[in-house]
Each structure stands twice: as structure tokens, then as C-alpha cells.
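S.K.: I'd like to go over a predicted model; first the sequence, then the structure.
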Amino acid sequence: MDLGALGLPPIFAAAGGLSVLDGPEHARLRALFVPAFAADRVAVLTPTLERIVDQLLDRVADQPLPVDLCEHLAHPLPVRVSCALLGLAPAAADRFAAATEEATRCFVRGFLERGVRVWQEMLRDLRQELQRKLAEPGPDLLTELTAGRGGSGVDTDTVLDLAARVLGAGHGTTSVQLGFGAVALLRNPEQLAVLREEPTLVPTAVEEILRFYPPVTSVGSPMRFAKVDTEVGGVRIPAGSLVLVSTHAASMCPQHFPEPETFDVRRTHNPHLAFGHGPHRCLADALARHTLRAAIDGLLRRFPKLELAIPVEDLRQTTYGVAIGFREIPVRW
């Protein structure tokens, strides 16, 4: 199906935007985001991020037991953080979260026309926000994208699509990552005990969660093409061949990770590939890390007796765009 004919902006109709672009066009669009996702910019957002986490954990605490961590924390958190980054009202977070989730699932399951309609509705909402930013600029990403579009040669439709991708990207991957992180700790009580005793290890634990449970494995990784003839593991790969790379397999390599199948929150040397590598490396890695740290720290601090309400083998999984995660995570304390 010709997605461009259905009315999508060119960057979306090009089947994936930044993830499939190369060369000058990729560099030009990526440069729009680099300042916004820089580590120092994300650090400024940290107090807002921590406030969002506490607000969501207040809601978790008010629910009858057992509580679904996916519904009340993992799913809403990334979109609320993205809304704060873009400068969107907190009240819009739930609406955009529902839209990005529905659109993504439609595309994954083949309901393309329905997915396009949902995506277009979200773009219309974002267009209204963009008009508001023109009248009332603020210290946020949407204002920067709007102010910079003329000099960068990026049109309004592309700005809208880039903003929509900021909302959608973290909703799948960071939601899934947080779910896996919570389950990883709850199913490894000795590791959880280490974190409770030494909460300063939370950043190290987050890196181990990223290594052990990457949000996107080979199934959701973008397709690549071999540039030259090569050989990997005794398999000949001719130039031009389509290649699907498992970054998870690389992060489990015993040559780089001692005892790679052991989940260890004290692991210090951790050069995992959860965020990819090279020019297509995830732009929002600093934001994802800060979000995961704030959420894990909040759970440890607020719920010292947190535990799974069902056996781990009974947890069901589903797809969230290119990521695979838990459908629900019932917990109690």
C-alpha cells in the first residue's frame, strides 16, 4: 500500500523517518534533535521528570491491590515526559498516549488505514499546539522546532511528524524497558535487596536492565544492507544483502561481558548496545536513562515491600510497536 497516497507526511511515508534515512538528509533532520536530547538539557528536565514519577506513584498507591504497573506507571510515564519535553500540557498526555499506542498497534498488525487515521488525528492536535507555540513560545522542544524550521529547510508537516515521533518513540521502548526492569528486580530478590541497601547503584542497575532486557531485539531492529562482501561466524554475506542484526545477542557476548547470562546490578563495565551504535544511535538515550532511573528509584523508595502478585511465568507479553513487553504487571505490597 502507498502510505504517501493516504496522506501521510513524506517523512512518515518514507517508512520510518530517521531510522531509514542516510547521508545528508539524515544528518540534517537529526541535527534538529541533538540539542534537545543532550545530557545537559535532559538534566535540566530531571526535577520535572521526578515530579511526574511521584504523581504517577501517588496514583499507584491509591489503587486497590493488586495494581498493574503497566497501566499506572510504565505506559503513562514516557508520554508524560515527552509532553514535558515538547512543552505540551500535562492534560494532553493521556490523549497522546492512547493515540500513539493505537496507531502503532494498527501498523504492526496490518490495519494500515485505521493507523493512518489515528496518526492524522494526532497530527491535527499537534498542529493546534504548534500554532499556540507560535503565539506563546516557551523553553521547550516544540518551540525550538517551530522557530528553527525556516532556516533548516524543514516544513511544518515535517516538524509535526518529528514531534509525533518524540511522543511515539519512548511510549513503546521506554514503557517496555521499565516493565522489564521492574520484573527483573522482582524476580531476583537478592539483586533487589542490593539496590535497597545501596540506592546509589540505581544508575548501574539501569545499565544492566538495558543490557539484559533491551527494548528492541532483532525482531524490531531496522533492516540494514551489507555495504561490502563480508563473513560473520562462517556465514558469507554478499554486498547488498539484507541484514537483520540482533543487538541483544551482541550485549550477551561472553567476550565483552563476564557471565553474560547473570543479571548483576553491580556490573560496572557494561558497553551494551541497547541504544544502537553509529549515526543511527538512539537520540534519546540520556532521556531514557533518566526516566528509568527516576522510576526505579521511586519504586524502591515508595514501596519497600513491592512484589509480583502472580508467578512470573504467568505474565503475558504483547507487542508495542517494534518492542515486545508485558501486557500487564500486577503487583502488591
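M.R.: In hand now; what should we look at?

S.K.: C-alpha only now, for contacts and for neighbours.
M.R.: Fine.

S.K.: Next one: residue 290 from residue 84, what distance?
M.R.: 14 Å (Cα to Cα, to the nearest Å).

S.K.: make that residue 190, sorry
M.R.: Counting by Cα to Cα - residue 190 and residue 84 are separated by 35 Å.

S.K.: Who has more neighbours out of the two?
M.R.: residue 84 (19 against 12; other Cα atoms under 10 Å).

S.K.: quick one, helices of the stretch 201-333 of the chain?
M.R.: Along the stretch 201-333 of the chain, counting by DSSP state H, counting those that start in this stretch, helices occupy 202-212, 247-250, 285-302.

S.K.: Tell me which of these sits nearest to residue 67.
M.R.: helix 285-302 (12.9 Å; Cα to Cα).

S.K.: Mind giving me the packing neighbours of that closest one?
M.R.: Counting contacts by 3 or more Cα pairs under 8 Å, 6 or more residues apart in numbering; DSSP states H and E, helix 285-302 packs against helix 39-62, helix 156-186, helix 202-212.

S.K.: would TSV of the ones you listed with mean neighbour count and distance to residue 19 be doable?
M.R.: Shown next, in TSV, are the helices and strands packed on helix 285-302 (neighbours: other Cα atoms under 10 Å; distance: least, Cα to Cα, whole Å):
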stretch	mean neighbour count	distance to residue 19
helix 39-62	16	21
helix 156-186	22	11
helix 202-212	23	20
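
S.K.: what's the offset of stretch 158-170 from the middle of its chain?
M.R.: Here stretch 158-170 is found 12 Å from its chain centre; the criterion is Cα atoms, centre = their mean, to the nearest Å.

S.K.: Let me know how buried the nearest residue to residue 163 once chain neighbours are set aside is, in neighbour terms.
M.R.: Distance criterion Cα to Cα, 6 or more residues apart in numbering; nearest residue to residue 163, sequence neighbours excluded, is residue 142 at 7.0 Å. Neighbourhood size, residue 142 [other Cα under 10 Å]: 26.

S.K.: hmm, back to that, ok, which of the helices of the stretch 201-333 of the chain comes nearest residue 309?
M.R.: Residue 309 lies closest to helix 285-302 among those, at 15.5 Å (Cα to Cα).

S.K.: And the strands in the protein, which stretches?
M.R.: 67-68, 224-225, 230-232, 235-237, 242-243, 307-308, 317-320, 323-326, 330-332 (DSSP state E).

S.K.: Please name every helix or strand in contact with the second one.
M.R.: Put plainly, it is strand 224-225. Checking 3+ Cα pairs under 8 Å, 6+ apart, strand 224-225 ends up next to strand 242-243.

S.K.: by contact count, what packs against the strand it packs on?
M.R.: Using 3+ Cα pairs under 8 Å, 6+ apart: strand 242-243 touches strand 224-225.

S.K.: what's in contact with the strand it packs on?
M.R.: For strand 224-225, contacts defined as Cα atoms under 8 Å, 6 or more residues apart in numbering pick out 239-245.

S.K.: Below is an additional structure, to be compared with the one above:
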Amino acid sequence: MDSGTTAQQPLPRPFDAPFLADPLREYARLRAAGPVHQAALPDGAPVWVVTRESDVRAGLADERLSVSRTHASKAGGYRGFELPPALDANLLNSVPADHQRLRRLVSKAFTARRVERSREDIEATADRLADGLAQNGKGDLVADFAGPLSLRFIGDMFAVPEQDRKPFSAWVGTMIAPDHPSQIVDAVERIHRFLLDLISTKRASPGRDLLSDLIAARDSDDRLNEDELVSLAFLILMAGSENTQHMVSAGMLTLLSDPGQSAELRSDPALLAPAVEELLRYAHPNQMAIRRFAVTDLQIGGTRIPRGATVLLCLTSAHRDPDRYPEPDRFDIHRGPTPHLALGHGMHYCLGAALARIQIEVATDTLLRRFPDLRLAVPASELRWRTSWRSRSLVELPVFTT
């Protein structure tokens, strides 16, 4: 693809059927053709796609690339679905000063030390879910294990009623990767109403949970406004329920496809932590970091990006860049230090990184330890994926446990 494509020429549309069928092959093609490409999204919106690891890493920390849509120009062509203000005023869309203020309100709940104290509870939940798989002799690792595990901790943190957790997760999944664009509006409306009702309930009867603390910060201390309150709850619940479950399921598919390395992990628990880091590099479901907007004219990979343009930093492509990772398409639990970008870099480094690592580690250890004969119930080629230019995740992962 020619990164010098002019505005008068039709922009290439790389996120087409061949991309959906094999994203890694398409990213390899783009990377080989150049570090930065002007392209169009499926809706026709023009974007600049950054493909190489060094440029993606630098872009994630570059203050000239802002996540705030206030920097998007009309000429830049941003046409992304706009959430209502009550869901959009969060850490992923705020200017640095607001980002730091909001992050301080919740960061204590996600420190490595505090999350580590929850390890035993996460292990107990994983074992309980594994009991169900063992009893049935089979199951779906997305619906029966990874989903409930990821929802347990984040749901408890916000005191979300048990019966509401799966519906919320389903609405988020539809919003991110709908079968039809018309489903997005309905999913967003359901999420919005759910959060308003949840906050109303907690206002009337506060407890010892993070949502009650945030409501107090809003009502008593005026440290955030109402839209920021709702939006912050939305972001944390969405990220906590969506990303980890898809990372766990993609990670287990990777391991089930490599019996030799799975056996090594069973026999040597010391390999588990580095294996999780390699899984985050190799199998992370998010293909792109959240879109950025150029605050000023700048150069990326020798290409001029105009002020106001939409920039996509491609995490999946960066993680398969041979200039950064030797034999990047090979999964290797012995790779050594893996400074991946799956959890972000710079100001927007993942707030829940410590929680995500523990959940992935516990999930992986529990499944490998409890089920030495764990195997796919269908051929890998028949697995169903939910793929878009943003992410790629398994719809289900059917397995036999015995």
C-alpha cells in the first residue's frame, strides 16, 4: 500500500474479507510495504495505520497523539460511533489533566499488592468453575470458564448483582463486534440504562465497594461530574469483563495447539509467569490501541501525519514485527523478557494490568493442572471467531476435559 496516497485518490481498504480471514497475513503484508499507511475503515473513514513495533511503541507514549476527540478535524474524517457523554467521559477519551484526576480516584483499587491479596479468591473461583467442567466432561471455555472468571472480581468490586453480570458482558460484546451495525445502538442503550440503575441503587444503599466510593467522590467531594462517574464505571466494568475473558480463551487455544509447551508448564510452574507474558504478545485479542488524533503535524516512520488525522497504532502487527521479536510467529514460553504492548505503554498503560496478569495466570494454571487430557472438541479450523479491524476473539472454545 502506498503511504503517499493523496486525498483525491480512493483510499485502500485493507480491512476487507481477506483481512477478516487472516489478519496476521495482512499485517505482515502491510509491515513489509512500509511503516505507515493511509487507508479507509469499512465505513470509509480515512485513517493512518502504523504497523511497526518501534513506531507503535513510540506512538503510545507520544503526547502529540491524543485520545481526545477534541483534536479530531473534520478533514481527518473520524466517523467512529459516538457514545453518549455519560459513557464517553472516561480515561480513554480525556485530556491529560482529567485523565490523571480520574485515574487517581480508582488506581488504589488496582495496585499489584491489593490485587495480589485477591489471588486466593480468584483461585477458588477458577477451581469452582473447573469443577463444573469436570462434572460434565466437556464445556465451552469462553462461556463456562473465562467469562465467569473475569466477571467475578470486577463484578464484586462494583457490587454488580450476580444475575446482571452475564447480560452486561453480552451487551459489551455486541457493542464491540456486532453482527449488524444496528445492534450497537440497542446495546449502548441497555448498558447506559443498566449503569444508571446500578448507580441509583448504590446511592440509596452504599456499601464497601468501589462504585460506592466513586459515588461519594461525586456527591460529597465533587471530584468528578455525573457523566464522569457513569463513564468511569462503564470503562472499568467493560475492560474487566471483556478483555481478560478473551485473552484467557485465546491463550488456552494457543496452548492446546502446542502440547509440548503445555506439558512443560504443567511440570514447571516457574514457567507460568513468562508464559503469560508471551501469551499476551502472541494471542492478545485487541488488534489496535484506542484511536489517536494528531494534535499537530508530525512524522511517524518518515511519513507526515497532518494535524487532526486519525491514527491507528496496530498492536497485533507490532507484536509480530521480526525487527523486534525473533521468529515472531512462533509461540515460545522460553522467549525470555517480552516487553509487549498488550497492556499499553505510557500514560494509558492498563489500569487493571496486575489483575489481568493474575487472572490469566490462575486460569492457565488451573486448566492445565486440573485437566491433563484437555483437548479441543472440534477441529481448530471450525472454531468461530468474532473479527473486526479492532479485535479478534473466540465466540466459543468447546473442549473435552477427559
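M.R.: Happy to help now that I have it. In this text, all values refer to a predicted model and were calculated from it rather than measured experimentally.

S.K.: Just the TM-score for the two chains, thanks.
M.R.: After superposition, the two chains reach a TM-score (TM-score structural alignment, normalised by the length of the first structure) of 0.86; 322 aligned residues with a Cα RMSD of 2.8 Å.

S.K.: residues contacting residue 316 of the second structure?
M.R.: Counting by Cα under 8 Å, 6+ apart, residue 316 of the second structure has contacts 24, 27, 284, 286-288.

S.K.: Taking the residues you listed, please make a ChimeraX selection of just the buried ones.
M.R.: Entered in ChimeraX, the line below selects the buried ones among those, by 16 or more other Cα atoms under 10 Å:
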select :24,27,284,286,287,288
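
S.K.: Can you tell me which of the contacts of residue 316 of the second structure lies closest to residue 123 of the second structure?
M.R.: Out of the contacts of residue 316 of the second structure, the member with the shortest distance to residue 123 of the second structure (by Cα to Cα) is residue 284, at 22.1 Å.

S.K.: which residue is nearest the middle of the second structure?
M.R.: Geometric centre of the second structure, nearest residue: residue 243, 4.1 Å, by Cα atoms, centre = their mean.

S.K.: Quick check: that one vs residue 202 of the second structure, distance?
M.R.: Between residue 243 of the second structure and residue 202 of the second structure the distance, using Cα to Cα, works out to 26 Å.

S.K.: rewinding a little: any chance of CSV for the strands of the first structure, columns distance to residue 264 of the first structure?
M.R.: Compiled in CSV, the strands of the first structure are given as follows (distance: least, Cα to Cα, whole Å):
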stretch, distance to residue 264 of the first structure
strand 67-68, 26
strand 224-225, 32
strand 230-232, 29
strand 235-237, 33
strand 242-243, 31
strand 307-308, 19
strand 317-320, 24
strand 323-326, 21
strand 330-332, 23
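
S.K.: and the residue nearest to the centre of the second structure, what pairs with it in the first structure?
M.R.: When the first structure is aligned by TM-score structural alignment, residue 243 of the second structure is paired with residue 173.

S.K.: do residue 327 of the second structure as well
M.R.: Under TM-score structural alignment, residue 327 of the second structure pairs with residue 259 in the first structure.

S.K.: For burial, what's the neighbour tally of that match?
M.R.: Neighbours of residue 259 of the first structure (other Cα under 10 Å): 12.

S.K.: Residue 381 of the second structure now?
M.R.: 6.

S.K.: Which residue in the first structure aligns with it?
M.R.: In the first structure, residue 381 of the second structure lands on residue 313 (TM-score structural alignment).

S.K.: before we move on, back to that, including mean neighbour count, could the strands of the first structure go into JSON lines?
M.R.: What follows is the strands of the first structure, written out as JSON lines (neighbours: other Cα atoms under 10 Å):
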{"stretch": "strand 67-68", "mean neighbour count": "21"}
{"stretch": "strand 224-225", "mean neighbour count": "13"}
{"stretch": "strand 230-232", "mean neighbour count": "10"}
{"stretch": "strand 235-237", "mean neighbour count": "12"}
{"stretch": "strand 242-243", "mean neighbour count": "12"}
{"stretch": "strand 307-308", "mean neighbour count": "18"}
{"stretch": "strand 317-320", "mean neighbour count": "16"}
{"stretch": "strand 323-326", "mean neighbour count": "21"}
{"stretch": "strand 330-332", "mean neighbour count": "17"}
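
S.K.: Residue 38 of the first structure: which of the ones you listed is closest?
M.R.: Closest approach to residue 38 of the first structure among those (Cα to Cα): strand 323-326, 24.0 Å.

S.K.: and the closest one, which stretch of the second structure?
M.R.: Mapping strand 323-326 of the first structure onto the second structure (TM-score structural alignment) gives residues 391-394.

S.K.: Show me the contact partners of that stretch.
M.R.: 142, 246, 249-250, 285-288, 383-387.

S.K.: what's the closest of those residues to residue 179 of the second structure?
M.R.: When those are compared against residue 179 of the second structure (criterion: Cα to Cα), the nearest one is residue 386, at 8.8 Å.

S.K.: and the closest one, how far is that from residue 331 of the second structure?
M.R.: 22 Å.

S.K.: Check residue 155 of the second structure too.
M.R.: From residue 155 of the second structure over to residue 331 of the second structure (counting by Cα to Cα), the distance is 32 Å.

S.K.: what do you get for residue 289 of the second structure?
M.R.: Counting by Cα to Cα, the gap from residue 289 of the second structure to residue 331 of the second structure is 22 Å.

S.K.: Which of these two has more residues huddled nearby?
M.R.: Remark: of residue 289 of the second structure and residue 331, residue 289 carries more neighbours, 21 against 18, as counted by other Cα under 10 Å.

S.K.: and the equivalent of residue 282 of the second structure over in the first structure, what does it touch?
M.R.: Counting by TM-score structural alignment, residue 282 of the second structure corresponds to residue 212 in the first structure. Counting by Cα under 8 Å, 6+ apart, residue 212 of the first structure makes contact with 248, 251-252, 261, 263.

S.K.: repeat for residue 163 of the first structure
M.R.: 86, 126, 142.

S.K.: just checking, which of the residues you listed belong to helices?
M.R.: Among the contacts of residue 163 of the first structure, the members found in helices (DSSP state H) are 86, 126, 142.

S.K.: any idea which of those is closest to residue 286 of the first structure?
M.R.: Taking these together and measuring to residue 286 of the first structure by Cα to Cα, the closest member is residue 86, at 15.7 Å.

S.K.: which one in the second structure is aligned with the closest one?
M.R.: Aligned partner of residue 86 of the first structure by TM-score structural alignment: residue 158.

S.K.: Distance check, the residue mapped onto residue 198 of the first structure from the second structure against residue 371 of the second structure.
M.R.: Under the alignment (TM-score structural alignment), residue 198 of the first structure pairs with residue 268 in the second structure. Counting by Cα to Cα, the separation of residue 268 of the second structure from residue 371 of the second structure is 16 Å.
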